[in-house]
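A.B. asks: Quick one, what's the 3D model for this:
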Amino acid sequence: MREIEIFLVAAEELHFSRTAERLGISPARVSQTIKKQERRIGAPLFDRTTRVVRLSPLGEQLYQALKSGHRQIEQGIAAAQAAADGTAGTLTLGTTGPYSLRIKNVLDLFLARHPDARLQHREIQPASPLDLIKSGELDVAYLWLPIREPELTVGPVSHTSEVMLMVSADHPYAGRDSICLEDLGDCVVVEGQSIPLHMEEVFNPRHTPSGRPVRRGPRVTTWQEALSVVSSGQATAGVTAEAVDFYPWPSLAFVPIRDAPRSRWAFVWRTSDETPLVRAFVRAAADALRPVK
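C.D. replies: Down below sits the predicted model:
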């Protein structure tokens, strides 16, 4: 296998010193290996002069014959290693709305590192954000904090986002540059389905800073229902700033809440089900989100 690898790299580089550097061996070993192969085959594989190295017709034939087989062998070994260390198989990831696009760099790195792993995507409904991860239907969820369930492990904060109020285009706040949390006392906000209070408070608090109650409107079970309820003017809803770009409906407006804390987002998984595949994903997330120095 090593001799085949030396020949294939030499055929790509057409330069023995670069081949040696790429493989971490000496130029002399490259030259000796090629000569050994030529003696075994009985004809030159390279046309060499003092200035240039080219594949001979026989060398080109051998290169074409070996490269696909070598790739298959490498893939077979990698697949066996992935099966042995538990990083082969399907990882089910849950995200809300457009947030899978927010973490594309994480997904790309995970799949590049673990080609035998497969990602299956499920949509998390903001009205019931923990249902799928707690029921075991997800391996990992990407959610906003805080999450205080003892059976769940929360990774480091990956990013933060501004909180805005989504209103209908004809709502009194639609033309404002911004509002404050106290202004929510004059609003009706959507009612969630099974959302923990500490998570609900991030976007739709129950009371204003002065203690005024924030009225609840129609109960929604899906993000699409929330969009429709707000668009029709029945209620408002706190959202992240990403919604502005992904839902530019003419019937909706987005108003910054200037004194609202930024929402914080992280990966979450069940502590008791931290499989090798989950750990591999979490490592990829940590590396992909690490600031570049």
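
A.B. asks: make it CA atoms for all contacts and neighbour counts henceforth
C.D. replies: Fine.

A.B. asks: Just the buried residues of stretch 238-253, please?
C.D. replies: Buried residues in stretch 238-253, defined by neighbour count with 16 or more other Cα atoms under 10 Å: 238, 239, 240, 241, 242, 243, 244, 251, 252, 253.

A.B. asks: Now for residue 133: which residues touch it?
C.D. replies: The neighbours of residue 133, taking Cα atoms under 8 Å, 6 or more residues apart in numbering as the test, are 94, 139, 140, 141, 269, 270.

A.B. asks: compare with the first, here's sequence two:
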Amino acid sequence: MPTPRTDPAPRTIRLGIHGSAHLASRVVAAAGHPRSSVEYVPYEVTEPFAPLRAGHLDIMIVKYDPFEPDIVVSGPVAFDGRAVLVGARHPLAGRDTVSVEEVADYDGYRCPGDFPAKVWDLVVPPRTPQGRTIRRVHSMTTLTALVERLRTTDAMHVSFQSLDAVLPSDIRVVPVHDLPPSPVALAWLRGSELPEHVGEFVAAAERAARR
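C.D. replies: Reported below is the predicted structural model:
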């Protein structure tokens, strides 16, 4: 009697994410990979590259180029629309969309921890296209602390529409129509050869984004 064939178990990709896994799940699906082939590993915005450098991740989701000499970045695998996060009682909370010029009326967040300052300038522009200063005064620590401040004050955070999937219902994610969407890429350590199954995933995600 022939021995039944057993296919090898799929190798897991350790994919670093911040905030919601919703955007990463879209990238995984577009690349044609099953959800079960990916382990989502959260990283903190205050030390975004620490898990990658410690070997706890194979690749991670990044927005924009991090400008880190030891980090390699893929081509775009998705785009994430821009938004402002505000509490439900905020003056902008009921809007369908806002301009970044209006956002500048309220206090925002300064660059956290070891997050690259050049990238933070893309996430939270220091000035609007018309030259208004975006006041970056609050400390960015954890998502929980961010939510509590937005809930209880008129603070705002210029961020991304994908966070709508992870924030509580009393925090509004209002699209900002005059900031371009952020390119989303995959990143890994320079000089470390990607395992074959991880490299195949990166290539598939890049192809899917070009279609």
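
A.B. asks: can you map out the strands along the stretch 51-200 of the first structure?
C.D. replies: For the stretch 51-200 of the first structure, the strands identified by DSSP state E, counting those that start in this stretch occupy 53-55, 89-95, 117-123, 140-144, 152-154, 159-161, 163-168, 188-191, in order along the chain.

A.B. asks: Residue 15 of the second structure matches what in the first structure?
C.D. replies: Residue correspondence, TM-score structural alignment: residue 15 of the second structure in this structure matches residue 93 in the first structure.

A.B. asks: Could you confirm residue 147 of the second structure falls within a strand?
C.D. replies: No. Going by DSSP: H, G, I helix; E, B strand; the rest coil, the assignment for residue 147 of the second structure is helix, not a strand.

A.B. asks: Tell me the counterpart of it in the first structure.
C.D. replies: Using TM-score structural alignment, the equivalent of residue 147 of the second structure in the first structure is residue 227.

A.B. asks: Its match: how many residues sit nearby?
C.D. replies: By the other Cα atoms under 10 Å criterion, the neighbourhood of residue 227 of the first structure contains 22 residues.

A.B. asks: gap between it and residue 143 of the first structure?
C.D. replies: Noted for residue 227 of the first structure: a distance of 19 Å to residue 143 of the first structure, by Cα to Cα, to the nearest Å.

A.B. asks: So which bit of the first structure is the longest strand belonging to the second structure matched to?
C.D. replies: Assignment by DSSP state E gives strand 182-189 as the longest strand of the second structure. Applying TM-score structural alignment, one finds that strand 182-189 of the second structure aligns to the residue range 263-270 of the first structure.

A.B. asks: how close does the matching stretch sit to the second structure?
C.D. replies: Between stretch 263-270 of the first structure and the aligned residues of the second structure, the post-superposition mean distance stands at 0.5 Å (mean Cα distance after the TM-score superposition for the first structure).

A.B. asks: Distance from that stretch to the middle of the chain?
C.D. replies: Between the centre of stretch 263-270 of the first structure and the centre of its chain there are 13 Å (Cα atoms, centre = their mean, to the nearest Å).

A.B. asks: Report how many residues lie close to the closest residue to residue 96 of the first structure other than its chain neighbours.
C.D. replies: With Cα to Cα, 6 or more residues apart in numbering as the measure, residue 124 is the residue that lies nearest to residue 96 of the first structure, at 4.8 Å, once sequence neighbours are left out. Neighbouring residues of residue 124 of the first structure were enumerated by other Cα under 10 Å; the total is 23.
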